[in-house]
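**Q** Output the structure for:
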Amino acid sequence: MHLLPRRVARTYIDAFEGLPREIWWLSLALLVNRAGTMVLPFLSLYLTRQISMTTSDAGRLVALFGLGSVCGSALGGWLSDRIDPIRVQQITLLLTGGLMLSLIGVQSVPMLGLLFFLVGLVGDAFRPAMMVAVTRCSPPELRTRSFALMRLAANAGMAIGPATGGWLAAYNYDLLFMVDAATCFGAAVVLLLTMPGAPRTDSGSDEDTVVASMAPLRDGPFLLFMLVIFMVAVSFFQIFTVMPLHLRDSYGLAESGVGSIIALNAGLIVVFEMILLRRLEKYEPLRIAAIGALLVGAGLALLPLGPPLAIAIVATGVWTVGEMLILPISTVIVSNRAPGSSTGGYMGLYMVTFGAAFIVAPWAGTAVYEAHGPLTLWASTGVIGLIAALGCLALRPALQGGRPRESYSAKEPSISETRS
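**A** Prediction:
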């Protein structure tokens, strides 16, 4: 009985041994930042309860955050190919903290819409910069494990943020904005004190930089893969928009219960994701991504079977396993696909895809939920998961081998082969 904890501990030690020091500092900053992720999981509840908006109107307002996210992701990727991505992260964290504080007490719907857009714009410029920094600070053979550590840090923070946010929201929603801002400032301080900058790549002339920034738009298989990711993300973002409403309406959960469900997702990822990925490292990445897409949809499709609460817990376990399979693998696929001079462009477009999904997800999800009910919405996520899984399998021949400028091998590399 005592051997199991030791084996688990040994698995984690082996998984993260030898990672560059810079990756650990980046992951610490991300942990601090995500520990304060409290506003987004409760945004739909905040708008419907505190601002007295209808569900569909709240969905349209939250979609402005997604619009800002699209613009911010493109901006962050563009900037990261031109200036130090560490500086991009520092600046965007400081600005995001200020914007969070500016949301306190705002009741005007137009002003809320503007601020949501700006939070999405500035906040999501951080994400591609972070991914570019990880790519530059880790050699190819360590890149998969580096991204895994970043996801571990992010989800460890998410295990703290929403659960704490649920209790704070029950007392005063303004505290969510304050704590979220404080952790943005804290993460910026970590980077300012520990990271002088990311290694530079030889991007060539200004003309070469412009050409490189357009590379992902000329990569047909990559664009099709982004379409698949978009479909998965539209379903996945229902977790942060409609699922809190459904858990309130159908399961009778208060904010603290909703936060606990989301924290359960993060806790499962922290404990099991790295072990799961190590077990699957000999399998083809796109096959794993296909299973992940299917499980995300299947887990969400279980939600209308409840109450009881056990259904929501089981559903969370299923879509969490799907998340553990598709999200880290898709990030590595994108990172390995991008030539060095175009890393920011590829990562930026990857994050733009998630931002675009966040425009569609709250608007479409709340509209379907209000007009047709939860059964139609959650069944639709199951169908989308199946289509996305088939898309991953169909793209295997085109995406095998990594970068578009390289000749492909006859066999798609496994996860372990992308690390060596």
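
**Q** drop to CA atoms for contacts and neighbour counts, all remaining ones
**A** OK.

**Q** Who are the packing partners of the helix or strand hosting Ser44?
**A** Using DSSP states H and E, Ser44 sits in helix 43-49. Using 3 or more Cα pairs under 8 Å, 6 or more residues apart in numbering; DSSP states H and E, the elements in contact with helix 43-49 are helix 55-80, helix 243-249.

**Q** quick one: it to chain centroid distance?
**A** 21 Å (Cα atoms, centre = their mean, to the nearest Å).

**Q** buried ones in that helix?
**A** By 16 or more other Cα atoms under 10 Å, the buried positions in helix 43-49 come out as Leu43, Ser44, Leu45, Tyr46, Leu47, Thr48.

**Q** The helices and strands packed on helix 43-49 into CSV, with extra columns for mean neighbour count and distance to Ala9?
**A** Listed next are those as CSV, based on neighbours: other Cα atoms under 10 Å; distance: least, Cα to Cα, whole Å:
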stretch, mean neighbour count, distance to Ala9
helix 55-80, 26, 36
helix 243-249, 20, 34
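
**Q** could I get these as JSON lines with distance to Val352?
**A** What follows is those, written out as JSON lines (distance: least, Cα to Cα, whole Å):
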{"stretch": "helix 55-80", "distance to Val352": "5"}
{"stretch": "helix 243-249", "distance to Val352": "23"}
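
**Q** Now Met53: which helix or strand?
**A** Counting by DSSP H and E, Met53 is part of no helix or strand.

**Q** Please generate a structure for the following sequence too, so the two can be compared:
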Amino acid sequence: MVKNYLSNFKGFSREIWILTFITFLNRAGTMVIPFLSKYMKDDLSFSYNQIGWIMVFFGVGSIIGSYLSGKISDKIGFYKVMIFSLFMSGIVFIVLQFLTSFVSLCVGILILTSIADMYRPAMLLALDTYGNKETRTRALTLTRIAINSGFLIGPVLGGLIIMKVGYSGLFWVDGLTCILAILIFSILVKEKKLPFKLKKIKSDINSNKIILNDKPFLLHLLITMITGILFFQMFTTLPLYHKEQFNFTEFETGLLLSLSGLIIILFELPLVRYIEEKNIDRIKIISLGILCMSISLLLMLVSDWNGILIVMVCLMSIGVMLTFPFANSFAMSRVHMDLKGRYIAVFTMSYSFAHILSAKTSMGIIQAYSYQANWIFMGTLGSTALVLCYWLSIMLKEERENIELKIKKSLFSQKEAS
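**A** Okay, the predicted model is just below:
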């Protein structure tokens, strides 16, 4: 069993392993994110409405960062973008602890995420450059294991740091680990350049038109955004719910979040490999994942037994394993060769929009109605995503049939001409 498990990690280049390590280091260091809503509620005494607005700025910054990353990566390359993003976000993390008013924190969060979220599209391009077609989905999964390994360690350490030092300690650790990660990357990985310079020819390609005409890709973005809205409940409403409904400490919340990381570390890569080997329809897999995520949030309606939180985390983790890796690989499969950066940027922006909508919508529902109303809304939203998945599968089937028909027509026309 161990031998079979370890075989999932074969075939990756040295650069992919280094990317995986710095992603782990970066994720483990980003301890403040799961506790951000609690920090604003407990230490800064912000209202639910104010927390919701700050999370909106978090998402807006993420959109700006993703957009800039795609555009700049296509011009100067992903390597420089990654170095700038991690180094500068490390500096901003350290400064963020000194911003305590509502307006200053809105501005600080906007700047932070605008810089920090330039990393993800550039990192996805790096995986595509240093990897190959055969290992693409597994390489994406490997970096997700790194993220979740950091997610396993980060919240527990974060909870301990808060209890012993306070929230200021988190900001210092977050900032310094970002800087350390990019120093390791710049020393061990060199920018991959072409052995000769290509002469650029001016193209009439209209990037916006190509992306807007790719209807399956656009529908997939909408599904991905809903998936993100469901998942981000783990970082926005649930830490507050743990405290208010079950009186959990930061350390206990950290342990629950770490359980999710542990499940994903152990099972995601073998699961992805099994699905790829059996060639199971990706949209069906994503649909099953969304169903698990929706049920996990509806389980929060059971509010008198804290054991339900463990069941919820397990189901949410299964949903994440079935949706996120294949959402990434589907987006990569639709990429136009001349527009890689922009395609990936648009894809990652769907998660940015999800962050805005997840936080603001949920905080608004909770303040106006209750946590229970929020869980029902999220379950309904997940059901909508399932309908969209069914629509996407029909759209892809029609696309395949049209391609086959064009090929047949082309062959017959050639025969008639001869």
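
**Q** if we can go back for a sec, go through the helices and strands packed on helix 43-49 of the first structure and name the closest to Phe177 of the first structure.
**A** helix 55-80 (15.2 Å; Cα to Cα).

**Q** Specify the next element, helix or strand, located C-terminal of the closest one.
**A** Once the chain leaves helix 55-80 of the first structure, the next helix or strand it forms, by DSSP H and E, is helix 85-102.

**Q** next one: that following helix to chain centre, how far?
**A** The gap between where helix 85-102 of the first structure is centred and where its chain is centred comes out at 18 Å by Cα atoms, centre = their mean.

**Q** mean deviation of that helix from the second structure?
**A** Following the fit onto the second structure, the mean deviation recorded for helix 85-102 of the first structure is 0.6 Å by mean Cα distance after the TM-score superposition for the first structure.

**Q** List the buried residues in the helix or strand following that helix.
**A** Using DSSP H and E, the next helix or strand after helix 85-102 of the first structure towards the C-terminus is helix 109-137. The neighbour-count check on helix 109-137 of the first structure (16+ other Cα under 10 Å) flags 112-113, 115-137 as buried.

**Q** And for stretch 279-289 of the first structure?
**A** Residues of stretch 279-289 of the first structure classed as buried by neighbour count (16+ other Cα under 10 Å): Leu280, Glu281, Tyr283, Glu284, Pro285, Leu286, Arg287, Ile288, Ala289.

**Q** Repeat that for stretch 312-326 of the second structure.
**A** Buried-residue list, stretch 312-326 of the second structure, by 16+ other Cα under 10 Å: 312-326.

**Q** For that stretch, grab the matching residue range in the first structure.
**A** Aligning stretch 312-326 of the second structure against the first structure (TM-score structural alignment) gives residues 315-329.

**Q** State the helix or strand in which the residue positioned nearest the centre of the second structure lies.
**A** Residue closest to the mean C-alpha point of the second structure, counted by Cα atoms, centre = their mean, is Tyr351 at 6.3 Å. Assignment of secondary structure by DSSP H and E places Tyr351 of the second structure within helix 340-368.

**Q** Nearest residue to the counterpart of Thr249 of the second structure in the first structure in space, ignoring adjacent ones along the chain?
**A** Applying TM-score structural alignment, one finds that Thr249 of the second structure aligns to Ala254 in the first structure. Nearest non-adjacent residue to Ala254 of the first structure, counting by Cα to Cα, 6 or more residues apart in numbering: Arg248, 6.2 Å away.

**Q** can you check Leu218 of the second structure too?
**A** Counting by Cα to Cα, 6+ apart, Leu218 of the second structure lies nearest to Leu212, which is 7.1 Å off, once chain neighbours are set aside.

**Q** Next: Ser296 of the second structure.
**A** Ser296 of the second structure's closest residue in space is Met312 (Cα to Cα, 6+ apart), at 4.6 Å.

**Q** what do we get in the first structure for Asn4 of the second structure?
**A** Aligned by TM-score structural alignment, Asn4 of the second structure pairs with Thr11 of the first structure.

**Q** which ones are touching that match?
**A** Residues near Thr11 of the first structure by Cα atoms under 8 Å, 6 or more residues apart in numbering: Ile275.

**Q** Which strand or helix spans it?
**A** Secondary structure from DSSP H and E places Thr11 of the first structure in helix 3-16.

**Q** now swap in Lys282 of the first structure and tell me
**A** Counting by DSSP H and E, no helix or strand carries Lys282 of the first structure.

**Q** Same check on Ile262 of the first structure?
**A** Take DSSP H and E as the rule and Ile262 of the first structure turns out to sit in helix 255-279.

**Q** What is that helix packed up against?
**A** Helix 255-279 of the first structure makes packing contacts with helix 3-16, helix 143-171, helix 243-249, helix 309-337 when contacts are defined by 3+ Cα pairs under 8 Å, 6+ apart.

**Q** Which of those helices has the highest mean neighbour count?
**A** Mean neighbour count (mean count of other Cα atoms under 10 Å) peaks for helix 143-171 among these, with a mean of 23.

**Q** how far off helix 3-16 does that one point, in degrees?
**A** Computed by axes from the mean of the first three to the mean of the last three Cα atoms, to 10 degrees, the angle separating helix 143-171 of the first structure from helix 3-16 equals 110 degrees.

**Q** now stretch 144-154 of the second structure, how far from the chain's geometric center?
**A** On Cα atoms, centre = their mean, the centre of stretch 144-154 of the second structure falls 13 Å from the chain's centre.

**Q** Sorry, wrong one. I was asking about stretch 207-219 of the first structure.
**A** Counting by Cα atoms, centre = their mean, stretch 207-219 of the first structure comes out at 25 Å from the chain centroid.

**Q** mind listing what's buried in it?
**A** Quick answer for stretch 207-219 of the first structure (16+ other Cα under 10 Å): Thr209, Ala212, Ser213, Ala215, Pro216.

**Q** per the alignment, the fourth one corresponds to what in the second structure?
**A** Meaning Ala215 of the first structure. Superposed on the second structure with TM-score structural alignment, Ala215 of the first structure falls opposite Ile210.

**Q** Average offset of the helix holding Ser44 of the first structure relative to the second structure?
**A** With mean Cα distance after the TM-score superposition for the first structure, helix 43-49 of the first structure averages 0.6 Å from its match.
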